[in-house]
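1. Just to be clear, the model below is a prediction. Sequence and coordinates:
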Amino acid sequence: MKKIVLSSLFVAAVLGVHAQSSVTLHVNDVADGTAITAEIGCTFQDEKPIAEAVLKNGQAVFNLPVTEPRMIDFRVKGNDGRLLHMMTTKGENVSAYVTAKRIVSQGVEYINGNEEKQQVFDSPTHAEYMIKIGAFKSYLNLYNKAYHDAFKSVNDQINKAYEAKDTATVKALQQSAEYQQMVKFDSEFFKLLHEEYPKRFAANRETFWSPLMQLDTYTYFTPENRAGYDELSDAAKNSFYGKCLKEQVYPKGFMGQAYSEFDVLDQNGKKTPSRKLIKGKKYMLIDFWASWCRPCRAEIPNLKQVYADYAAKGLQIISVSLDRSDAAWKKALKEEQLPWPNGIDKSGIANAYKVQTIPAMFLVDVATGKIVGENLRGESLRNKLAELLK
């Protein structure tokens, strides 16, 4: 009996090992002691880490609980940058090498991986990804960078003329041979992109690869992208990434539905239930945004104006940040000085509302608890509030 028990335990241990992917991540230019996270990529959801490891001697070792092929995004914990975008599956023992590349935008540092220096070994899944689309994406990035670098001078001159509102200079530059050549290269680039991607999607429509590739390629989806989903096989549609793609091309509407309650986690770490913040109010506007999102920041003056016009009449705005970095979020709060409650999403609030792109806004009738407006911005938001709060 003891032999049988020991044998069963051994089998369970072996199965446990093979039901995960072991990844040793070698990172240059990031200090030892830094925490690195791993999360599922290409879902268009606010994914939480599935594993975390601390760099020691330039290495971070992960045991990823994946039972089938998944895209994994590795990041410095709390940073919006991405060190590595890599496919793996159960049973693989992967070694990956990456060199950090830092970019500062609006005073915030993003720690990315230098694609030109990254290497992934012993992952047949990642190798297949590179063959199907990864290498082509890298080629497009190099192509794009090359022609932008080649025409940097004329671009800088035009931008400078635009800023100075010097229309005569802008017109003269646009008629130059250099500018015309740039337009030609730009046109050829987008022609290549729009022709090649659909071919690759169609060639893999029998498996999960096609929906994964579509999710990996596009930053947002419109009804025009439904054809790419509709042509998939049933197996591809029912795959993990097939279901993720369906949510993007056939998004669930929330009009008339009860809003999902949530806690607002403020910059001091205090949680306040949303229902408490809207007590005595008539309407609540839930605003999903992030410090790095330029359209979100551009919308803030409009939000401040509608808040000034309608707060006394029963409007409450609650802003929910999708920043990974607390520092970046708090810096933006200091700059924007938002006069309404705001918090950061640490519990999947955006997932409950199927947020695809930001800014995303939902208007709630407090009396009924139902959503009466989706993705209202600018004039459409002002008109809706004028109708409701006469």
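-> Great, that's in hand.
2. Every contact and neighbour count from this point should use C-alpha atoms.
-> OK.
3. Quickly note the distance from residue 301 to residue 59.
-> Counting by CA to CA, to the nearest Å, the gap from residue 301 to residue 59 is 45 Å.
4. burial measure for residue 140, as a count.
-> Here the number of neighbours of residue 140 (other CA atoms under 10 Å) works out to 16.
5. Equivalent analysis for residue 183, please.
-> 14.
6. Can you verify it is assigned to a helix?
-> Yes. Residue 183: assigned to a helix according to DSSP: H, G, I helix; E, B strand; the rest coil.
7. Who has more neighbours out of residue 301 and residue 59?
-> Set residue 301 next to residue 59 and count neighbours by other CA under 10 Å: residue 59 wins out with 20 against 14.
8. what about versus this one:
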Amino acid sequence: MKLKIKISLLLILFTVCAGQAKAVSLPVTINGTVKGLPDGTRIDLVPGATHANEQPVATAVVSNGNFLLKGAIATEPRLYYLRTAGIGGQTSLVLQPGKIVVTAMAKLTGSAENKYYEFTDLVVKGSEANNQYVKKIAPKNELNALYIANQEANKEVVTRRNQAYAAKDTTLLKSIIESPAWKKAMADESQFFKQAQRNLRKIVTDNKDSFWGPLLALDIYSYFTPEDKIMYAELSPAAQKSYYGKILGDLINPVGFKGQQAPLLNAKNEAGQAAEIGVLKKGHQYVLVDFWASWCVPCRKSIPALKKVYADYRDKGLQIVSISIDKKEGDWLKAQQEEKLPWPSFLDHGATANAWKVQAIPAMFLLDEQGKVVLENMSLEEVITKLKAI
């Protein structure tokens, strides 16, 4: 079972808009001390909870473990990430106008190819709003602790199962899967996900009468499905009309592009050439745009099937275009080399996935020869069915 939880920590900042005209803001100063970050590390302040690829609104550089961020904020909460550039890592805060003091520890962790900073011992002074957020999000943190406890308790049998699978030892694998230890691990996992779904939903419903409801929903869940319409309907009118309520509404009840011209492409290939729909669709009856990333397991697993579709239909007018949402160009280039994609491939420069309203990957869009969207956010099976029909 897949759980739609964001594992990353978050930061909430306060901003307010006066009507639809302009933002009314007040100054804030963030004095930060993070032990474990080397001098020269860049700290970015990035808008969050929008489910879009946002750019930093302020930056600072660490010197002797300290940094200073200055900005302008207001009264209605806005979620931001306090994020390290280069080597990833982020933590969460709730800020309000005035002088804020932040202290934390940062530990470099992860594998050789995927290192990141883990923030701990976070202390925030000067913001009562931060205390509110910590209390509201506490059930999620408790779930994280339970998940880690389950992983540790079942570590031995899971490791043995993975080793047997990697070695393709079917006899040993069958023995492990039928063992009481493995059955306990699966029962623990099933119970965890059931409890997680209940607890996370309760976080939202307990705050359904204010902006906190949709903000926490956007915070907790990494994507939304039609089943989440019920959750959205339970929010009060005021919550739905709030800044985050409108974002949540657009994600749960998206206005698609079917029958319209395809959105913009802000992406480049290995040679630095820009992606242009007009060029890519030239001489082709249909263009399949596939959003993916090097770290996306389902995306990588779908590539062999995509290659077969390409082989079957390229002479019948099909073009495939891959758009990677990788943050690091090196990760994208390495994956491209491994997968040997036989069609045009590009790296999103930050605006493409937003423009196409991509919530989760893989995401596929089928365009006709005029560049209009025929199908959107569909599975590869749906693509094949459509191609067979035409």
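-> Looks like it came in fine. All values reported here derive from a predicted model rather than from experimental measurement.
9. What's the match for residue 66 of structure 2 in structure 1?
-> By TM-score structural alignment, residue 66 of structure 2 lines up with residue 59 in structure 1.
10. what's near enough to touch its match?
-> Shown in contact with residue 59 of structure 1 (CA atoms under 8 Å, 6 or more residues apart in numbering): 24, 25, 26, 27.
11. remind me, longest strand of structure 2?
-> For structure 2, the longest strand by residue count, based on DSSP state E, is strand 98-111.
12. What are the buried residues along that strand?
-> For strand 98-111 of structure 2, a neighbour-count test (16 or more other CA atoms under 10 Å) marks 100, 101, 102, 103, 104, 105, 106 as buried.
13. if we take those, which one ends up nearest to residue 314 of structure 2?
-> Residue 314 of structure 2 has its nearest neighbour among the buried residues of strand 98-111 of structure 2 in residue 106, at 50.0 Å by CA to CA.
14. Now which residue in structure 1 aligns to that closest one?
-> In structure 1, residue 106 of structure 2 lines up with residue 99, judged by TM-score structural alignment.
15. what about the residue lying closest to that match once chain neighbours are set aside, how many residues close to it?
-> In space, and not counting its chain neighbours, residue 99 of structure 1 is closest to residue 28: 4.6 Å by CA to CA, 6 or more residues apart in numbering. Counted with other CA under 10 Å, the neighbours of residue 28 of structure 1 add up to 16.
16. Tell me the spacing between the alignment partner in structure 2 of residue 28 of structure 1 and residue 300 of structure 2.
-> Matched by TM-score structural alignment, residue 28 of structure 1 corresponds to residue 35 in structure 2. Per CA to CA, residue 35 of structure 2 is found 37 Å from residue 300 of structure 2.
17. try residue 72 of structure 2
-> Taken as CA to CA, the span from residue 72 of structure 2 to residue 300 of structure 2 is 42 Å.
18. now residue 270 of structure 2
-> Distance of residue 270 of structure 2 to residue 300 of structure 2, computed by CA to CA: 19 Å.
19. Looking at those two, which one has more neighbours?
-> Shown here are residue 270 of structure 2 and residue 300; by other CA under 10 Å, residue 300 has more neighbours (17 against 14).
20. name the helices or strands packed onto the longest strand of structure 2?
-> Here strand 98-111 of structure 2 touches strand 26-35, strand 114-125, going by 3 or more CA pairs under 8 Å, 6 or more residues apart in numbering; DSSP states H and E.
21. This completes my enquiry, with thanks.
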